[in-house]
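1. sequence? don't have it. structure:
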């Protein structure tokens, strides 16, 4: 049998544009915003970034976003660089997208479409895949782009960028709606199963500690360092999408469940905030949130505000304790590193660490134990004979100092933390 060599398709030649619009309320620092947009593009396989630029605009033009002169100037630049795909780092209306594609004779993708494509390429769990597909369908419903045939493909990703079927321009809306109904039914089943798993975990008497942070802040590297797991950890935006949970033993001997979650990003598409709400519910159920920051990033303060804003919009209870984890101190210059360490030491609920070298890990775990009510106190209680499971759990946790049977049940003296007491009450 003869083996035929099938050459791989060349990467799509891609140009990245960040439109900086004067007096835009959501305006971000343009150079940093463009760098992030390029990093987003690099996170998607199959793209060859041949150029990138900031385009300054006095206002949005409703038909094409850019003015006539800028349209022509960019057209020549794209043509001379043989560009096949243009990524606009911002929101495009369906009309603007169609008009730009017609004018420039290239495929156009806005920020929402790109992030959806990355999520589609990375989603691993059944729930994640379903949520991405639903978000993509809702996004594409009003657009004259490939709208739903990607659901039949075998490889990851959503196919906005290329692949079979890309010549199909107009999707049948009724087919999209029928597919959405089918996906909702499937997702309802998955969400119910997840809720059952979450309910069963709630009975497990271990606190949940959730890692959150801006994408590429180093959450997965930190997760791997603390748990010894092998979660995908790359210097890449959105390296982790689906939450992963592992057990960690604190210096006090207490155990916690550590949860790694999807990274947040500025201008996160509303479609995805809604679509991934169930995934992010892991954070809402957490006993403690570790907000991981890349402390050396030039926009670290802005990124932190974005994370806090998204947590607030998700409905994170205000009384959920949080610790800021200033990560990547190993990447700082010696002077900046010392300053960050000193500032972290003076600031409450802040730990400076390096997930790469392991520096600061013991101090972080001690801080986690403290935040979870690590200080233990003795307490006398009577456990009824019928509550055998509760009594067994107290012994399993090594909390029992005395156990005397009485007519009403077991009179016990236990030494525990506030968190362990709360877990006991939930059993």
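-> Everything's here; your move. Treat the numbers as computed from the prediction; the structure is a model and nothing was measured.

2. CA atoms for contacts and neighbours, from now on please.
-> Fine.

3. now do the helices in this protein.
-> Assigned by DSSP state H, the helices in the chain fall at 30-42, 68-80, 94-104, 111-122, 126-140, 173-203, 219-227, 270-275, 277-284, 300-314, 334-346, 361-371, 388-396, 418-426.

4. ok, now which ones touch the residue nearest in space to the middle of the chain?
-> Central residue of the chain (CA atoms, centre = their mean): residue 262, 1.8 Å from the mean position. Going by CA atoms under 8 Å, 6 or more residues apart in numbering, residue 262 touches 212, 215, 238, 240, 241, 242, 243, 280.

5. how about residue 139?
-> By CA under 8 Å, 6+ apart, the neighbours of residue 139 are 113, 271.

6. with residue 415 instead?
-> Contacts here follow CA under 8 Å, 6+ apart; on that basis residue 415 touches 376, 377, 378, 379, 399, 400, 401.

7. as CSV, those residues with distance to residue 71 and neighbour count would be great.
-> Output for those, formatted as CSV (distance: CA to CA, whole Å; neighbours: other CA atoms under 10 Å):
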residue, distance to residue 71, neighbour count
376, 67, 16
377, 70, 10
378, 73, 12
379, 74, 13
399, 71, 18
400, 75, 18
401, 77, 13
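
8. what separates residue 95 from residue 176, distance-wise?
-> Using CA to CA, to the nearest Å, we find residue 95 at a distance of 20 Å from residue 176.

9. try this one next to it:
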């Protein structure tokens, strides 16, 4: 049995990075740049890199036989403690690679989970990370726990218990069950808390990790939240008041950053933390315009939003860090693809006035305050209105349910098809939906301002 690599002092673990690039996998100019950032964030010292391009992965060791030997020699030469793959490996492949190299082996998912475990501060985020780690490690039978103690054992070894090499399945499954129950309670509380905020519209910052969301929030609200130049500096949602000239106060939330191939278990576990995003009136998608892989990062964020089932929410794309762009042609390349994007620099506060105006216009343009009459038996439409809009009030009659709701224009399709009638809020009776009601697509921008305290 291979000896454990225990970290008993402040000396960082030495890591070798590895990646297999398959023919159908797009690779940036520097294929290991992002993994290098993740490894550094986890606290390791990167001492070597290895890349292989291959038609298919080797079943037993992922890398080809020759590359495995090259990896072993690199580990030996650099005295590395851990090999970190920018791929997802099977339990068998990890065991075979550990046996071949004599070093601990992590895949991308386990590394991300480890970073989240190290950065979780609130009770809610710690529960979410622990659940994601257990669901990932349960089928892998490696280096995990039967006791719930925490002791530093280096990257990939943080989290709920690290004393034993074998997983006690019964204890793990019981703990997973308990965590899901507790997180369910937390999610319900968070959902009620977010839904109860009626005093102002809500805007949520989303984006790729290290795109500058926290810095932007500080620039807009003087929030003073942590803003560090590293991946996943923010794991917990923070909400601050933001005053928009000619509009009023809105609530601005900063959330955990996304990343490509974000573990599904982590997305599911963080549902409560992302509740602010799910119920926001407007999303500000912050992208690092200075990053060479900005297009891939934007696509990765939209993929995660789709997993959260909020990809249809009204969104403004904000191109941050324009002060770090070396060539104007690089910014123009992004603007050519996303002509409605708003270029800003949160660091130098350039472009923030334009962003503020755009947010005010979007909040006024995209939402309708309506009275909608629904058949009491149409539970599907009632559930849709609650999911897609903000229910202000409901009145149940014998033949009709009157719902006052603030709805995004883009979500009005099902309501127009199924509702008995639709009318602007507070205008009394209205004709049936057939023929279709001409609901104005763009109410005056200054109308909602009167509703903001």
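-> Sure, I can see it. What you see is a predicted model; the values in this text were computed from it and never measured.

10. between residue 95 and residue 176 of structure 1, which one's more packed in?
-> The neighbour comparison of residue 95 of structure 1 against residue 176 (other CA atoms under 10 Å) goes to residue 176, with 19 against 16.

11. tell me how far that one lies from residue 149 of structure 1.
-> Per CA to CA, residue 176 of structure 1 is found 10 Å from residue 149 of structure 1.

12. can you check residue 355 of structure 1 too?
-> Using CA to CA, we find residue 355 of structure 1 at a distance of 41 Å from residue 149 of structure 1.

13. and those two? which has more neighbours close in?
-> residue 355 (23 against 15).

14. what's the closest non-adjacent residue to the more buried one?
-> residue 222 (4.7 Å; CA to CA, 6 or more residues apart in numbering).

15. from what I can see that neighbour touches residue 357, true?
-> No: using CA atoms under 8 Å, residue 222 of structure 1 is not in contact with residue 357; the gap is 10.1 Å.

16. returning to what we had before: to which residue of structure 2 is the residue nearest to residue 355 of structure 1 aligned?
-> Alignment note (TM-score structural alignment): residue 222 of structure 1 maps to residue 216 of structure 2.

17. isn't residue 218 of structure 1 right up against residue 326?
-> No: here residue 218 of structure 1 lies out of contact with residue 326, judged by CA under 8 Å, at a distance of 9.9 Å.

18. shared neighbours of those two, anything?
-> 292, 293, 294.

19. residues in contact with residue 317 of structure 2?
-> 284, 285, 286, 287, 340, 341, 342 are the contacts of residue 317 of structure 2 under CA under 8 Å, 6+ apart.

20. any idea how far the counterpart of it in structure 1 lies from residue 344 of structure 1?
-> For residue 317 of structure 2, the aligned position in structure 1 is residue 324, judged by TM-score structural alignment. To residue 344 of structure 1, residue 324 of structure 1 is 9 Å away according to CA to CA.

21. list residues touching both of these two?
-> Joint contacts of residue 324 of structure 1 and residue 344 (CA under 8 Å, 6+ apart) are 350, 351.

22. residue contacts, residue 209 of structure 1?
-> 256, 257, 258, 259, 286, 287, 288, 289, 290.

23. one more pass at 6 Å, please.
-> Residues near residue 209 of structure 1 by CA atoms under 6 Å, 6 or more residues apart in numbering: 257, 258, 286, 288, 289.

24. give the contact list for the fourth one.
-> With contacts taken as CA under 6 Å, 6+ apart, residue 288 of structure 1 has the following neighbours: 209, 321, 322.

25. in strands only, show me the residues you listed.
-> Per DSSP state E, strands hold the following members of the contacts of residue 288 of structure 1: 209, 322.

26. coming back round to it: what's the burial count for the match of residue 222 of structure 1?
-> Neighbours around residue 216 of structure 2, by other CA under 10 Å: 24.

27. then residue 111 of structure 2?
-> By other CA under 10 Å, 22 other residues sit near residue 111 of structure 2.

28. which position in structure 1 aligns with it?
-> In structure 1, residue 111 of structure 2 lines up with residue 114, judged by TM-score structural alignment.

29. what's the distance between the aligned partner of residue 180 of structure 2 in structure 1 and residue 113 of structure 1?
-> Applying TM-score structural alignment, one finds that residue 180 of structure 2 aligns to residue 184 in structure 1. When distance is defined by CA to CA, residue 184 of structure 1 is 21 Å away from residue 113 of structure 1.
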